[in-house]
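1. Fold the following and give me the result.
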Amino acid sequence: MRIRRVVTTRAGGASSGEFESFNLGDLVGDDPAAVAANRKRLAAELGLTRIAWMEQVHGRTVTVVDGTEDGPAEATDALVTATPGVAVAVLVADCVPILLGDPEAGVVAAVHAGRVGARVGVLPATLKAMVAAGAELGRIEVLLGPAICGQDYEVPADMARDVEKHLPGSATKTRKGTPGLDLRAGLWRQLADAGVGKIGVDPRCTFEDPSLFSYRRDGTTGRIAALTWAETE
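-> Now for the predicted structure:
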């Protein structure tokens, strides 16, 4: 099978104001009709009939879906599917969107990894669920999507130490020399240590790139989406 991965930007949607314009988040205060129009366009542009969304809560719960679900998966931060043509989606505005796929098994996953979720192990929980669905760690290919970069993600020193304890490699210094977190660096190490074969990183920083939504930069703002699905060639 072929694994497809897509990351959206702010451009090309129906939303206005702080959410201009391709906001895909439905729980951020945007006009529901605009969000619905944006999601409809997303599906049409990608030729998808089934996109699975989730009610993200900064935890480590993983939900397996097959496209027959009614509405978003409740209180979960990772979606796994082995059903071809079903896309799993994650919404972010600084957190790390992680897209994973085993092209031989046709198993894919989308993960929402913010500071809390990354710290408590949402990524290892997702890998475990993927293996249970038929994937093999050595065949899994991963994209760590655009997120706030370490030089802009300032946190208290005790928080940086705590996250580093649970996610080694994530503690860093900001451009001001203050304690910071580079979650993608820690997640990359976690994947490598788990034996994942191929790991790619989208280098864009949501805080610095105006084409992306950033909660830290703007406060009230929209959400980009990262999606992945398996299709038969």
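2. can we go C-alpha only for contacts and neighbour counts from here?
-> Noted.
3. residues contacting the spatially most central residue of the chain?
-> Centroid-nearest residue in the chain, with CA atoms, centre = their mean: residue 97, separated by 1.8 Å. Counting by CA atoms under 8 Å, 6 or more residues apart in numbering, residue 97 touches 90, 91, 110, 111, 112, 113, 144, 145, 146, 147, 226.
4. Neighbour-wise, which one of those leads?
-> Within those, most neighbours by other CA atoms under 10 Å means residue 110, with 33 neighbours.
5. Helix or strand: which one has it?
-> Assigned by DSSP states H and E, residue 110 belongs to strand 107-113.
6. Could you also give me the structure for this second sequence? I'd like to compare it with the first:
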Amino acid sequence: MRIRRVVTTRAGGASAPPYDSFNLGDHVGDESGNVFANRKRLAAELGLTEDRLAWMEQVHGRTATIVDGSETKAAEATDALVTAEAGLALIVLVADCVPVLLADAEAGVVAAVHAGRVGTRVGVVPAALEKMRELGAEAHRVEALLGPAICGDCYEVPADMAADVDKHVPGSACRTRKGTPGLDLRAGLWRQLADHGVGRIGVDPRCTAEDKTLFSFRRDGTTGRIAGITWVDPS
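-> Down below sits the predicted model:
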């Protein structure tokens, strides 16, 4: 089976500043009509119908939810979507948090995970891997992509916060380019995935705070959301 992965940018949509222009988040204050138009265009660009896009109500937790395409609205209060349904695209929205896209091509199981500081700390990625196992996936066959996120050079946090996250997800603590305590969530997640037996891990090195083609809450405050998307291509 062929696994598809897509990461959007902020360009090419209908939204006005400060959501310019391809904002896919419906919870950030953007006009609903613009978000609807952007999501409709997303489906068209992916070659899917709009009912084959699976969304979630992200809450910075560790809940992972299995979906099969029968859902009529976004999955409530969850930060990871998992499916074995071919042609169903799972979507995670971010503007600094790490979009984690997981796939076991042999089992035909994929997951999209919203891994911000809190979700990473409380184990949302291991929760997603466990749900994938319930559908027949095996960690040693899983491929992971850690998408664009705020980098450790930019993500400054209090020292006690960095130490706390690193205690739960070793490898996360770092120093920013200013020499202050920081977090590199992708580094911690890479190590966590490896510790869980995932052998193929890719990292998109783009920093959302530095790359103006991406949305960043830390940089801009009120802003839109890009998407990380994965699905099993049935063709």
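7. Quick check: the farthest pair among the contacts of residue 97 of structure 1?
-> For those, the farthest-apart pair by CA to CA is 110 and 147; their separation is 14.5 Å.
8. Please name the nearest non-neighbouring residue to residue 23 of structure 2.
-> residue 224 (4.8 Å; CA to CA, 6 or more residues apart in numbering).
9. Can you tell me how far the alignment partner in structure 1 of residue 90 of structure 2 is from residue 157 of structure 1?
-> Under the alignment (TM-score structural alignment), residue 90 of structure 2 pairs with residue 88 of structure 1. Note on residue 88 of structure 1: its distance to residue 157 of structure 1, by CA to CA, to the nearest Å, is 35 Å.
10. need the contact list for residue 14 of structure 1.
-> So residue 14 of structure 1 contacts 20, 21, 22, 34, 35, 37, 38 (CA under 8 Å, 6+ apart).
11. Same check on residue 186 of structure 1?
-> So residue 186 of structure 1 contacts 164, 167, 168, 169, 170, 171 (CA under 8 Å, 6+ apart).
12. could you redo the last one with a cut-off of 7 Å?
-> By CA atoms under 7 Å, 6 or more residues apart in numbering, the contact set of residue 186 of structure 1 is 167, 168, 169, 170.
13. What is the equivalent residue in structure 2 for it?
-> Per TM-score structural alignment, residue 186 of structure 1 is aligned with residue 188.
14. Quick check: that match is in a helix.
-> Yes - assessed by DSSP: H, G, I helix; E, B strand; the rest coil, residue 188 of structure 2 belongs to a helix.
15. Distance of it relative to residue 144 of structure 2?
-> With distances taken as CA to CA, residue 188 of structure 2 is found 14 Å from residue 144 of structure 2.
16. Select from the contacts of residue 186 of structure 1 the one having the most neighbours.
-> Neighbour max across those (other CA under 10 Å) = residue 170, 25 neighbours.
17. That one maps to what in structure 2?
-> By TM-score structural alignment, residue 170 of structure 1 lines up with residue 172.
18. I'd assumed residue 187 was in contact with that match.
-> Yes - using CA atoms under 7 Å, residue 172 of structure 2 is in contact with residue 187, at 5.8 Å.
19. Helix or strand: which one has the residue of structure 2 most remote from its centre?
-> Here the centre of structure 2 is the reference, and by CA atoms, centre = their mean the most remote residue is residue 179, at 27.7 Å. Here residue 179 of structure 2 is covered by no helix or strand, with elements defined by DSSP H and E.
20. Next: residue 3 of structure 1.
-> Going by DSSP H and E, residue 3 of structure 1 is in strand 2-7.
21. Go through that strand and flag the buried ones.
-> By neighbour count with 16 or more other CA atoms under 10 Å, strand 2-7 of structure 1 contains the buried residues 3, 4, 5, 7.
22. Residue 207 of structure 1: which of these is nearest?
-> Of the buried residues of strand 2-7 of structure 1, the one sitting nearest to residue 207 of structure 1 (CA to CA) turns out to be residue 7, at 16.1 Å.
23. For that closest one, which residues are in contact?
-> Residues near residue 7 of structure 1 by CA under 7 Å, 6+ apart: 225, 226, 227.
24. Looking at those, which one is closest to residue 43 of structure 1?
-> Among the contacts of residue 7 of structure 1, and counting by CA to CA, the member closest to residue 43 of structure 1 is residue 227, at 10.6 Å.
25. Can you name the helix or strand that the corresponding residue of structure 2 for that closest one falls in?
-> Taking TM-score structural alignment, residue 227 of structure 1 has residue 229 as its aligned residue in structure 2. Assigned by DSSP H and E, residue 229 of structure 2 falls within strand 226-233.
26. what about that strand, how far off from structure 1?
-> Overlaying structure 1 shows strand 226-233 of structure 2 at a mean distance of 0.4 Å from the equivalent residues (mean CA distance after the TM-score superposition for structure 1).
27. Check the secondary structure at residue 119 of structure 2 for me.
-> Per three-state DSSP, residue 119 of structure 2 ends up helix.
28. Under the alignment, what does it map to in structure 1?
-> By TM-score structural alignment, residue 119 of structure 2 lines up with residue 117.
29. Its match contacts residue 62, correct?
-> No - using CA under 7 Å, residue 117 of structure 1 is not in contact with residue 62, being 11.2 Å away.
30. Which residue in structure 2 aligns with residue 151 of structure 1?
-> In structure 2, the residue paired with residue 151 of structure 1 is residue 153, using TM-score structural alignment.
31. Pull out the buried residues from the longest helix seen in structure 1.
-> Assignment by DSSP state H gives helix 32-46 as the longest helix of structure 1. Within helix 32-46 of structure 1, the residues scored as buried using 16+ other CA under 10 Å are 34, 35, 36, 37, 38, 39, 41, 42.
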